[in-house]
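Peer 1: here's a sequence, model it:
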Amino acid sequence: MQTKSTHSFEGAGLSCIRDDRVLFEQLAFELLSGQVLLLEGKNGSGKTSLLRILCGFREPDAGAIRWCGDAIKDSSFYAQMAYVGHLDGIKKELTVLENLKMSLALNSPGRYSIDQALSKVHLSGYDDVLVQALSAGQKRRLSLARLLITENVLWILDEPFTSLDRQGIALIETLMIEHCANGGMIVLTSHHDIALHNVDVLTINLS
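Peer 2: Below you'll find the model as predicted:
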């Protein structure tokens, strides 16, 4: 179960070069439990590249990333982090339930059971439905349901509101507020104006 213990996520002097072009340099931040880091910027400004660096998928061209004071490779970072990218990261040939069971088998259990998570994202009764039969919005909500059933303090989300209607957007905002209230932290990109009441939102603009 996720607790309210204090965690910190820090970037110091981060730089990224792509195709001989500097996307950003000397970027720094410190994110603590209960906070959200919002990455803003136009297309091509380096938001997704920064997310990949923060996830540890690629090395920064300069700088360091630390989890609770230690380099991410020397810490429990990967066991505490969950990433949801542009693609939903779910298996279309499997059912809703099979996807969540697979995710749970690879991670420690979180605050919610599978049934509770499906109820939270308004997918109750879809257990045996093949993912390929879901709408784009339902697939997005299923991908986010994986966050609820596993114990991950840090959520890193690339455009989490993609394919969601107003109700879906409000739902995800509520889940994010709840995650932070329980000691979690979030890094995200979004073209949507987020409404996270009573949450400390830090912003980095890469434009």
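Peer 1: please count neighbours and contacts with C-alpha atoms only from this point.
Peer 2: Noted.
Peer 1: element containing the nearest residue to Leu50 once chain neighbours are set aside, please.
Peer 2: Closest residue to Leu50 apart from its sequence neighbours, by C-alpha to C-alpha, 6 or more residues apart in numbering: Cys16 at 7.7 Å. For Cys16, the host element (DSSP states H and E) is strand 8-18.
Peer 1: another sequence for comparison is provided below:
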Amino acid sequence: MLQVRDLRCARGGVPVLEGVTFDLNAGEALILRGPNGVGKTTLLRTLAGLQPPLDGTVDYPEATGAYASHADGIKTALTVTENLTFWAQVYGLTVPDTVFAAFDLDGLRSRAAGTLSAGQKRRLGLARLGVIGRKVLFLDEPTVSLDAFSVRNFAGWMRDVHLAQGGCAVIATHIDLGLDVPTLDLTPFVAQADATGGSDEAFL
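Peer 2: So this is what the prediction gives:
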């Protein structure tokens, strides 16, 4: 479903990772590890097609990928239900009723998103993944602002819904999600700096 070969990517024109290679089949996920500044966000953005690679290839079926950063990306003037309906309609879909329970939003359906707590906003942002119908997910620190209960809920949705229904995911996270999936430490793939180059780790 997702094939990555000898990928070399950069931020601000400076190479940060090189030689990244892996495969994911339907129902599989991969956790990205590495210290801050190693290039996890840069890799995810490159995989998602938000920036071009310097070299190498990324292959997955057209119009199946979605990228979610650690920003919530919600519309504060809309209710929880209206937010999810908006995103479902963008993709020509309807909101599955199960998504509210999956992300612990049942009691918040009519609440304006702007009145939610940070954790509630995060759950709403993640719930968008359950309505857009994309099979290949690229997730950057998806559990920021979530308590332990909500982290377990997210991991349960990822395992029992997204992966079980044939999706795949690449997830950058510093915490243990409780998913029985492989990890990829990006440290060995850090690009070698050239003689004139520097680092732009502040932007990774």
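Peer 1: got a TM-score for the two of them?
Peer 2: Counting by TM-score structural alignment, normalised by the length of structure 2, the TM-score of this superposition works out to 0.85. Behind it: 186 aligned residues with a C-alpha RMSD of 1.6 Å.
Peer 1: hmm, back to that, burial measure for the residue nearest to Leu50 of structure 1, as a count.
Peer 2: 21 (other C-alpha atoms under 10 Å).
Peer 1: other SSEs contacting the strand holding Cys16 of structure 1?
Peer 2: strand 21-32, strand 62-67 (3 or more C-alpha pairs under 8 Å, 6 or more residues apart in numbering; DSSP states H and E).
Peer 1: the residue nearest to Leu50 of structure 1 maps to what in structure 2?
Peer 2: Using TM-score structural alignment to pair residues, one finds that Cys16 of structure 1 aligns to Cys9 in structure 2.
Peer 1: again, but for Leu118 of structure 1
Peer 2: Using TM-score structural alignment, the equivalent of Leu118 of structure 1 in structure 2 is Phe100.
Peer 1: how close does the nearest residue to that match once chain neighbours are set aside get to Gly125 of structure 2?
Peer 2: Distances taken as C-alpha to C-alpha, 6+ apart place Asp106 nearest to Phe100 of structure 2, at 5.0 Å, with adjacent residues excluded. Distance, Asp106 of structure 2 to Gly125 of structure 2, by C-alpha to C-alpha, to the nearest Å: 15 Å.
Peer 1: now Ile175 of structure 2
Peer 2: 19 Å.
Peer 1: next, the buried residues of stretch 9-25 of structure 2.
Peer 2: By neighbour count on 16 or more other C-alpha atoms under 10 Å, the buried set for stretch 9-25 of structure 2 is Cys9, Ala10, Arg11, Val14, Pro15, Val16, Leu17, Glu18, Gly19, Val20, Leu24.
Peer 1: check whether Gly183 of structure 1 really touches Leu31, as I assumed.
Peer 2: No. Counting by C-alpha atoms under 8 Å, Gly183 of structure 1 stays clear of Leu31, with 11.8 Å between them.
Peer 1: still on that earlier bit, and the match of Leu118 of structure 1, how many residues sit next to it?
Peer 2: Using other C-alpha under 10 Å, Phe100 of structure 2 has 21 other residues around it.
Peer 1: and it, what element?
Peer 2: Phe100 of structure 2 belongs to helix 98-102, assigned by DSSP H and E.
Peer 1: which elements pack onto that helix?
Peer 2: Going by 3+ C-alpha pairs under 8 Å, 6+ apart, helix 98-102 of structure 2 lies up against helix 148-157.
Peer 1: now do the helix it packs on: which range of structure 1 does it align onto?
Peer 2: With TM-score structural alignment applied, helix 148-157 of structure 2 matches the range 166-175 in structure 1.
Peer 1: got the contact list for that stretch?
Peer 2: Contact with stretch 166-175 of structure 1 is made by Val121, Gly137, Arg141, Phe161, Ile194, Ala195, Leu196, as judged by C-alpha atoms under 8 Å, 6 or more residues apart in numbering.
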